[in-house]
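Visitor: Pasting a predicted model and its sequence here:
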Amino acid sequence: MRRPWSYTGPFQEQDVVESFKWRPGMPFGAATSYVHLEKLCEGSCATVYKGISRITGQLVVLKVIRLEAAEGMPFTAIREASLLKHLKHANVVLLHDIIQSKETLTFVFEYMHTDLAEYMGQHPGGLHSCNVMLFMFQLLRGLAYIHQQHILHRDLKPQNLLISCLGELKLADFGLARAKSIPRQTYSSEVAALWYRPPDVLLGATDYSSDLDIWSAGCIFVEMIQGQPIFEGTSGTHEQLLKIWEVLGVPAEDTWPGLSKLPNYNPEWGTLRHLKDFGQLCEGLGRVPAAEDLASKMLTAFPRGRISAQDALLHSFFSPLPPQLYQVPAGQSVLTVPGVRLQPEICDLFVSYRKSHLSQGSSKFW
């Protein structure tokens, strides 16, 4: 593949945008309709570029998947494309175009400035409670939509939640997503990153439903508040389960029918003590009204006991938000509601104050 065009100056991107405004007749599905600006990241089977569309003049993300001659097109790519073609929602990343050649398959997505993992990394110690509320509402809004379409994401983690500079959040990376159209259909238990995988799936259950995504979203919710993953630092399935039991306690058979029959169940867990609770695990939950209650409803060990995304949106945790948010059409961002916007994080305010203070001091000195 030809080396992508790139730029080095911070001021050149706008010049490029101006140069490649919409041009009549530029076709979809053609590599010539997009210009590569810079490489964002590279994996084992795909490279992601920041680019610009010569069709619309907008910034885009180009996910270039390398096709192996012997293996053909990756099934995850086929699955992602087929699902995203039918998903149109403000909180689901938009697939603009697909370009196929003999060597590559390129997905053209809308451009988003960062992801939740990077955002939390830039703002350590937990996010502003208003921003947690805004991000969580959008996450649940996107989940409620795909669950209504009978689609499971199956890989929710901060890296797969994209965020715009305004604070819009979108579900992304549907490579592991599946359409759940057949009742009681079974799936693989090798889904979701380990820290965000629910106990039933860790135990080997394969008949999960939308409750899988709810557990992952609950883990992300607590992580946004406390500034670190709730169940981190383990190296395998057994250790991950012990981390969860340490907080939730080992469920009894009467509260989780069929628990002891799951493939990875260990009878010795009955001797474990319940060491912590949500309040002890994360002091920040107690400081945010109704956060602990919502977290406990999402992070319930028994899968059928978890709250749905639609019901979670109605939880009292979101009561400070304007009621107009519930009337916003699916294709429209909640940030269009007056007064709904991203708040400055504490560390950003500190940096702004420090810069202002230093600049004032310098002016007086000179």
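Guide: Thanks, I have it.
Visitor: drop to CA atoms for contacts and neighbour counts, all remaining ones
Guide: Noted.
Visitor: all helices for the stretch 51-200 of the chain, in order.
Guide: 75-84, 116-122, 129-148, 199-202 (DSSP state H, counting those that start in this stretch).
Visitor: can you redo these as a markdown table with distance to residue 219 and mean neighbour count?
Guide: As requested, the helices of the stretch 51-200 of the chain are exported to a markdown table (distance: least, C-alpha to C-alpha, whole Å; neighbours: other C-alpha atoms under 10 Å):
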| stretch | distance to residue 219 | mean neighbour count |
| --- | --- | --- |
| helix 75-84 | 24 | 16 |
| helix 116-122 | 13 | 16 |
| helix 129-148 | 11 | 21 |
| helix 199-202 | 12 | 22 |
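Visitor: here's the one I want to compare it with:
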Amino acid sequence: MEEMMRSELVSMSSYCRRYGHLKLHDFSNPSFKKTKYSPTKVFVVSSSSSNSTSPPPLPQNPIFQSFFFPVTPSPIIPYLQHCSRNTKKRKFTPSSSSGSVKVISREAFNAAVKKPSVAVKKPTVAVKKPTVAVKKPIVDVNKPTVAVTHDRGVRKSSSWVKSRLLGKGGYGSVYLATSKDGRYKTERAIKTAELSRASSLMDERRILKRLKSPFVIYCYGDEIVREGTSDCYNLILEYCSGQCLADVIEDNQGGLSEFDVKLYAKDVLSGLSYIHDRNIVHCDIKPDNLLLTPVDHRFRSNGFLTKIGDFGLAMEKGSVEYGNGCGHKRGTTRYMAPELIGHGVIDFAVDIWAFGCSVLEMLTGVQVWGEHGDLVYDDWVSLIGHSDLIPNIPSWLSEEAKDFLKRCFVKEPNARWGINELLNHPFLSSNQVFSHNGFIYE
């Protein structure tokens, strides 16, 4: 018996040296019926050996079994044997990194692969953009905004090159400018002001775009340009190289000849007739705003045509701004009519009064109301608006000239002569013949 046990131990030790050590599990439980030994269900062979072939089953010797397994088998063994009959053999895939054999079930793998992937649909959040109620501003049609420009935007540079300053006033400045187009060296007068202070120039543009008369300065458009750190509004106007009547009066001490005054006066009345027919009141007629442009001597003996300029204070009758024509204060105080400076009433007659003041300065060479010196505004209101005085008419003027001026200086606006009556006055409609440089004029 001992010899048999010794031989079994020798064979067992040889087996372990070749195929690795065995892990023996003791399933001790209450006594069950002894079952046939099944090494594949009990022993787990370590894969630490370099031999990749599966070890053979242990020797099937009853003495060996009784020696190493004297205990009664666990009830788990028959259960495993029972389950092994109904289960297909599984394929073992040894892990290269682990020291033990990991059993992966093909059925479990396939089941995991075949599991339907749950597509987690992200909820679509409908972000409702807030509706901003943009209230459109109420725009007075008689008060133009920046949108009056043709290009509706700010240009990086102007289309004109300013060369010299022609004049300066409360509205801004006037420059002589030349076109950048090399083919045409066109000259224009550019009225410019900062965009924030250009309301008067925009008003002038709104009025001038409707007017096309040889006796009214022509407007070629406007632009907004970036100059330095600010935006500037440029009004592009016809350039009258013959200066203005104020400069001509200053250059001719003692006044102009009646011949020249009649020519200028007719032009101004023709321009006023044109704008009055379009319900426009200029509100600022004076020698500074009466411009001279050269013409052929065959058409004018003095070589100049008079044009009305500067419509920055002009008003259109029937507009919202004009209203009922009352409560307005605009114009140059020295040339304002009594009803305008005293009561704020604007009508066509205020241009007739201012026209008479301009003719008086042309004839005398002296500023109207000059004998009263420089007055403050309230004194002007008292002098012109609430007194019976009219501008001084020198006695040395011709009777026709004096009577013509008196018709312009009637205090009551409804009794003041109109344009057609003044054009037919003997001072302007005389048949006296004049000659100049070989040409005959009536």
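Guide: Noted; the coordinates are in hand. Everything numeric in this text was worked out from a predicted model, so none of it was measured.
Visitor: what's the closest of the helices of the stretch 51-200 of the first structure to residue 295 of the first structure?
Guide: helix 129-148 (11.3 Å; C-alpha to C-alpha).
Visitor: Now the helices of the stretch 51-200 of the first structure in TSV, please, with extra columns for distance to residue 222 of the first structure.
Guide: Conversion of those to TSV gives the following (distance: least, C-alpha to C-alpha, whole Å):
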stretch	distance to residue 222 of the first structure
helix 75-84	28
helix 116-122	12
helix 129-148	9
helix 199-202	17
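Visitor: Which of these sits closest to residue 308 of the first structure?
Guide: helix 129-148 (7.8 Å).
Visitor: List the contacts of the equivalent of residue 178 of the second structure over in the first structure.
Guide: Alignment note (TM-score structural alignment): residue 178 of the second structure maps to residue 52 of the first structure. By C-alpha atoms under 8 Å, 6 or more residues apart in numbering, residue 52 of the first structure lies in contact with 17, 20, 34, 35, 36, 37, 58, 59, 60, 61.
Visitor: Now for the residues you listed, which sits with the most neighbours around it?
Guide: When neighbours are counted by other C-alpha atoms under 10 Å, residue 61 leads these with 26 neighbours.
Visitor: among the helices of the stretch 51-200 of the first structure, which is nearest residue 287 of the first structure?
Guide: helix 129-148 (9.2 Å).
Visitor: The closest one corresponds to what range in the second structure?
Guide: With TM-score structural alignment as the criterion, helix 129-148 of the first structure aligns to 258-277.
Visitor: sorry, back to before: hmm, which of the contacts of residue 52 of the first structure are common to the second structure?
Guide: Checked against the second structure using both residues aligned by TM-score structural alignment, their matches' C-alpha atoms under 8 Å, those keep these contacts: 34, 35, 36, 37, 58, 59, 60.
Visitor: so what's the first one up against?
Guide: With contact taken as C-alpha under 8 Å, 6+ apart, residue 34 of the first structure is in contact with 51, 52, 53, 54, 55.
Visitor: please redo it, this time with the cut-off set to 10 Å
Guide: 20, 26, 28, 51-62, 108 (C-alpha atoms under 10 Å, 6 or more residues apart in numbering).
Visitor: Tell me the counterpart of it in the second structure.
Guide: Using TM-score structural alignment, residue 34 of the first structure sits opposite residue 160 in the second structure.
Visitor: Which residue is the nearest non-sequential neighbour of that match?
Guide: residue 179 (4.6 Å; C-alpha to C-alpha, 6 or more residues apart in numbering).
Visitor: and the one you found, how many neighbours?
Guide: Residue 179 of the second structure, neighbours per other C-alpha under 10 Å, totals 16.
Visitor: And it, how far from residue 166 of the second structure?
Guide: As judged by C-alpha to C-alpha, to the nearest Å, residue 179 of the second structure and residue 166 of the second structure stand 17 Å apart.
Visitor: same thing with residue 416 of the second structure?
Guide: Taken as C-alpha to C-alpha, the span from residue 416 of the second structure to residue 166 of the second structure is 35 Å.
Visitor: of the two, who's got more company?
Guide: Higher neighbour count among residue 416 of the second structure and residue 166: residue 416, with 18 against 13, using other C-alpha under 10 Å.
Visitor: ends of stretch 224-244 of the second structure, how far apart?
Guide: 27 Å.
Visitor: Quick check, the residue nearest to residue 160 of the second structure in contact with residue 158.
Guide: Yes. Using C-alpha atoms under 10 Å, residue 179 of the second structure and residue 158 qualify as a contacting pair, with a distance of 9.4 Å.
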